[in-house]
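Peer 1: Pasting the sequence and the predicted coordinates here, then a few questions.
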Amino acid sequence: MKNGTITRRCRCTDPETGKDLGASCPKLQSRRHGTYGVFQELDPAQDGRRRRFRRGGFETSAKAKEELDKVRALMAIPEEDDAWGRTQISDLLENCVKDKSPLPDYDETRRRFQTGQALNSKVTVGEWLDAWLAGRKRLRRGGAARYECDIRIHLKPHLGHLRLDKLRVHHIDTMFDAINERNIEIQEQNAQRRAVANELKATPNKGAENRARRKWLRAQLEAMPPFRRITGLNTQPHIRDTLRAALNVAIAQQVMPAFNPAAHVELLPGTKPKALIWTDERIARWEETGEKPSPVMVWTPEQAGTFLDFVAQDRLYMLWRIIAFRGTRRGEACGVRWEDHSAKARSLAIATQLVQDGWDVHEGAPKTDSGFRLIALDDETNNGLLAHKARQQREREEWGEGWQDTGRIFTQEDGSLLHPGKVSDLFERLTEAAGLPPIRLHDLRHVAATLMLAAGVDIKVVSETLGHSDTRITRDIYQSVLDDLARDAAEKVVQLVPHARRPLAAVPDDEPKSKTAPRRPRMVPPRKGDASPQDRSA
């Protein structure tokens, strides 16, 4: 390494030529005149170009020497025979000259150099998240869409401007604090909109005063933000996990320090919604407030029967029946093919599904490996599928050349694929028309689980039928249902033993007191023929 030099110069010019006097200025003999600068020869660039580190404007030679010492300390980080490392340090110093930026911290630069990280990286969190997501080649569309949503809605707006290597835990904590504050604002605005909407619904059209009131209420609704969903406590861990996964790759590729701040972020505890049954009390409360007791609600067997009776003539009746009794997912029911149905074996193979990506629909594999499964069918469902096939054949003949042969069991009238989103919308309309309390189409799958559990089906069979990878998942989701069944079982056990439910009688101890402490009355039922205490004392 060549020695650097400290220079001194001023801006004085020759009055005759107008050129800078430079080091020949006579006033430089005074220490207060001019400024000091540093000069250090750097390693040549990869193309052989000569490079120098120059920086001026120091008021004293001591400050200039301090800057030069920092430059030389940085250049001494690589070994003398490490040509590549020396080039990297020289690149770093050259960029400092071009950007007029301060010298990097010695300890940080040394650590990054020793761990093989890029020294000149100025990648932002947003740029890295985009690059990371683009490099995930094995993601399913649904997973990619979920990651993209986390990045676009939350991570980039809050963290995207930060340099990747400068990201810290407190930055991420601040993001989640902002999300929770935004949730409170959304909930308040939703409550205000719901109150106005309920008043509008309750205000009759009859009468000029009522019509004026309704007009004013509609204007209020138009001025309010639409109903929005909050980013709940159960969603926030997924946002954190998305960031953590992206940062893990950055660490593996030595783009950032070997510390993942997302792994050290603590979130407010969230609980998975439990499946609750629509009891009479819950229905009354829902009718009064319009709020569901839980995001996951389940019909009773009687309510499920009412729905199936109501949709008995619907062309998708067998789809509703299969979900209600066998618990298939929406995409699985929409995507099942005739080749997956064995009438002889009375079974239905789940080997594919229709996935909704935005509003586009495409075919995909089941959600998990355990999603590939064989579902047993009862006789009525098996025969119902054969009748449905005959009906579909008639539709095919009516459409003629316009029929689209997709091979699916459940299709639109022209044979084209069902849209899962439209199926959910239809289910919601049918539920309301049937006069039943609301559940989601996915909750009809929970109805199937409840029916199987109530029928005494083993939890492992229920788990396999639903396509869960572990019975613990089934128990966790339906724990409240299992508790209800356990209470019912306890009642049935007691009812098996016939006995008269008479109150227990307290029999006092008439023996004389002894030196020991008196005994407490023994609680025993009276025996037939025993005299009462009053009779014995007579």
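Peer 2: On my side now, so go ahead. Keep in mind that this is a model prediction, so the values were computed, not measured.

Peer 1: From now on I want contacts and neighbour counts done on CA atoms only, so please keep to that.
Peer 2: Fine.

Peer 1: how many neighbours does residue 445 have?
Peer 2: By other CA atoms under 10 Å, 23 other residues sit near residue 445.

Peer 1: Heading C-terminal from the helix or strand where it lies, find the next helix or strand.
Peer 2: Assigned by DSSP states H and E, residue 445 belongs to helix 441-454. Moving toward the C-terminus from helix 441-454, the next helix or strand (DSSP H and E) is helix 459-466.

Peer 1: next helix or strand past the lengthiest helix in the chain?
Peer 2: If you go by DSSP state H, the chain has its longest helix at helix 169-202. Following helix 169-202 in sequence order, the next helix or strand is helix 208-223 (DSSP H and E).

Peer 1: before we move on, back to that, list the helices and strands the helix holding residue 445 packs on?
Peer 2: Judged by 3 or more CA pairs under 8 Å, 6 or more residues apart in numbering; DSSP states H and E, the packing partners of helix 441-454 are strand 297-298, helix 317-326, helix 420-433, helix 459-466, helix 479-495.

Peer 1: one more time with 6 Å
Peer 2: If you count contacts as 3 or more CA pairs under 6 Å, 6 or more residues apart in numbering; DSSP states H and E, helix 441-454 packs onto helix 317-326.

Peer 1: another structure for you, compare them:
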Amino acid sequence: MTKQLGTSDKPGKKSAPKLRDGVMKRGSTWSYVIRVKDPQTGESKPKWVSGFATEDDAKAARDEARVKARRGEYIDRNEITVGEYLDEWIEAHAVEIKPKTLKDYRDIINRYVKPHIGGQKLQAVRPATITKLYRDLMAGGGKSGRTLSPRTIDYVHAVLRKAFRDAVEVDQVLPSNPVERAKRPRRTVTEPGSVWSTEQLRGFLVVARQHRLFAFFHLASYTGARRGELLNLRWSSIDLDGCEMTITGSAAFIDGERIEGTTKTGRRRVVSIDESTVRVLREHRRQQVADKLLAGEDWRGTGDHVFATGWGDPIHPDTVSSLMPILIKRYNDPKDGPKPGKPLPHARLHDLRHVHATTLLLAGVPVHVVAARLGHVDPSITLRVYAHVIRAAEASAAEIFAKAIGE
């Protein structure tokens, strides 16, 4: 009597599932097995993957896995979600990311990523997944469903690119980075440095001179230093006789706590200052000494900060930023004297840095010198940010050359 396929020698008992070319049915789903070399020991070990609805699905996945195994690109299946991975990733990097950057990363992940794709399996994310995320954020990812700016989406993209790159290169749970191939919305480039002319800056500083923090705005304009760098500045880092200052770090407030760390690039730099800036700083120091004498035992200054309150506490970053619109309004609508012919347009504190860079570039200062002054780690950053200024300077290059040779 011939035994039928799929039956057992013993009546009433089902035969055990059979493995056919690496594919087997287990219960209601199909599985496959391949052999993968351990990268550390070189030993070949079986890898089972299950959960396929049909035999054809299992075979297709098996074939793809075999190719990757031969190339050394095989990745074990992992059930971790995007949200779970990002939580682990941010915690693993907490010790090496600056506190302010860490907070920004967490805010971006919690506000823009997790609500949309946080529950998806990390290994199921495709470039189209990320592209759709960006479209959804553009359409209504802001507060109360408002549209999100392309600039913010650039920040989201930067964080995801770093995280998914580590998923590929460090944690090895992804074969490739889907964020690299995602399509970001087009953005209109806003050219910095075009807010104020040097004449407008001069008028602003005339009004700012009436405030006790005039030296801060003068130094920001005349050095191009960042807000946090100036608020971290100590008198010990300024050589008034040698006309230079050393920027060694940056200050910020995070969750109500003042945090001081390195500069944005992690490097210190020496910035030259002119004689007028030296005079402004000497006057500022005399005023600070007077404040200390007036406060007496109530003086709270302990850190030798150049910019402090009347009681010696370090200045909060929001203080100088919020002063900008107040001083602009004071210029445009003075209490005494006639109003200016042309009002000052709105500007941010950071725009003083852009005016500084623009003025130097238009005056012919080499790009690498401006980059070093601004603290850009590479002159290519300066070239990209201030490309419009450099184009304007190039437009007159032909006339300059012709005049130089006497034509």
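Peer 2: Sure thing, it's come through. What you see is a predicted model, and the numbers here were worked out from it, not measured in a lab.

Peer 1: TM-score of the superposed pair?
Peer 2: Taking TM-score structural alignment, normalised by the length of structure 2 as the basis, the two superposed chains have a TM-score of 0.77; 375 aligned residues with a CA RMSD of 4.1 Å.

Peer 1: before we move on, the earlier item: list the buried residues in the longest helix of structure 1.
Peer 2: Neighbour-count burial for helix 169-202 of structure 1 flags 171-173, 175-176, 179-180, 183, 186, 189-190, 193, 196-197, 200 (criterion: 16 or more other CA atoms under 10 Å).

Peer 1: and what of stretch 262-282 of structure 2?
Peer 2: For stretch 262-282 of structure 2, burial by neighbour count (16+ other CA under 10 Å) applies to 262-264, 271, 273, 277-278, 280-281.

Peer 1: mind checking the SS state of the residue nearest to residue 38 of structure 1 when sequence neighbours are not counted?
Peer 2: Closest residue to residue 38 of structure 1 apart from its sequence neighbours, by CA to CA, 6 or more residues apart in numbering: residue 6 at 4.6 Å. At residue 6 of structure 1 the chain is in strand, as set by DSSP: H, G, I helix; E, B strand; the rest coil.

Peer 1: Look up which helix or strand residue 251 of structure 2 falls in, please.
Peer 2: Using DSSP H and E, residue 251 of structure 2 sits within strand 250-254.

Peer 1: mean deviation of that strand from structure 1?
Peer 2: Its matched residues in structure 1 lie on average 2.3 Å from strand 250-254 of structure 2 after superposition (mean CA distance after the TM-score superposition for structure 1).

Peer 1: quick one on the thing from earlier: was I right about the residue nearest to residue 38 of structure 1 contacting residue 35?
Peer 2: No: if you go by CA atoms under 6 Å, residue 6 of structure 1 and residue 35 don't touch, sitting 10.5 Å apart.

Peer 1: So what's the residue count around the aligned partner of residue 398 of structure 1 in structure 2?
Peer 2: Using TM-score structural alignment, the partner of residue 398 of structure 1 in structure 2 is residue 294. Residues near residue 294 of structure 2, counting by other CA under 10 Å, number 13.

Peer 1: who's in contact with the corresponding residue of structure 2 for residue 459 of structure 1?
Peer 2: When structure 2 is aligned by TM-score structural alignment, residue 459 of structure 1 is paired with residue 367. Applying CA atoms under 6 Å, 6 or more residues apart in numbering to residue 367 of structure 2 gives no contacts.

Peer 1: Quick check: residue 367 of structure 2 vs residue 377 of structure 2, distance?
Peer 2: Distance, residue 367 of structure 2 to residue 377 of structure 2, by CA to CA, to the nearest Å: 12 Å.

Peer 1: any idea how far residue 351 of structure 2 is from the closest residue to residue 349 of structure 2 other than its chain neighbours?
Peer 2: Take residue 349 of structure 2 and drop its neighbours on the chain: the residue closest to it by CA to CA, 6+ apart is residue 321, 5.7 Å away. Distance of residue 321 of structure 2 to residue 351 of structure 2, computed by CA to CA: 11 Å.

Peer 1: In terms of neighbours, single out the busier of those two.
Peer 2: Neighbours were counted for residue 321 of structure 2 and for residue 351 using other CA under 10 Å; residue 351 has more, 19 against 14.

Peer 1: Counterpart of the more buried one over in structure 1?
Peer 2: Using TM-score structural alignment, the partner of residue 351 of structure 2 in structure 1 is residue 443.

Peer 1: One more: residue 310 of structure 2?
Peer 2: Aligned partner of residue 310 of structure 2 by TM-score structural alignment: residue 413.

Peer 1: how close does residue 426 of structure 1 sit to residue 420 of structure 1?
Peer 2: Residue 426 of structure 1 is 10 Å from residue 420 of structure 1, by CA to CA.

Peer 1: meant to ask about residue 132 of structure 1
Peer 2: In this view, residue 132 of structure 1 and residue 420 of structure 1 are 30 Å apart by CA to CA.

Peer 1: The stretch 151-300 of structure 2: strands as residue ranges?
Peer 2: Ranges of strands in the stretch 151-300 of structure 2, per DSSP state E, counting those that start in this stretch, are 238-239, 244-247, 250-254, 257-261, 269-272.

Peer 1: of all those strands, which lies closest to residue 11 of structure 2?
Peer 2: Relative to residue 11 of structure 2, the nearest member of these by CA to CA is strand 250-254, separated by 73.6 Å.
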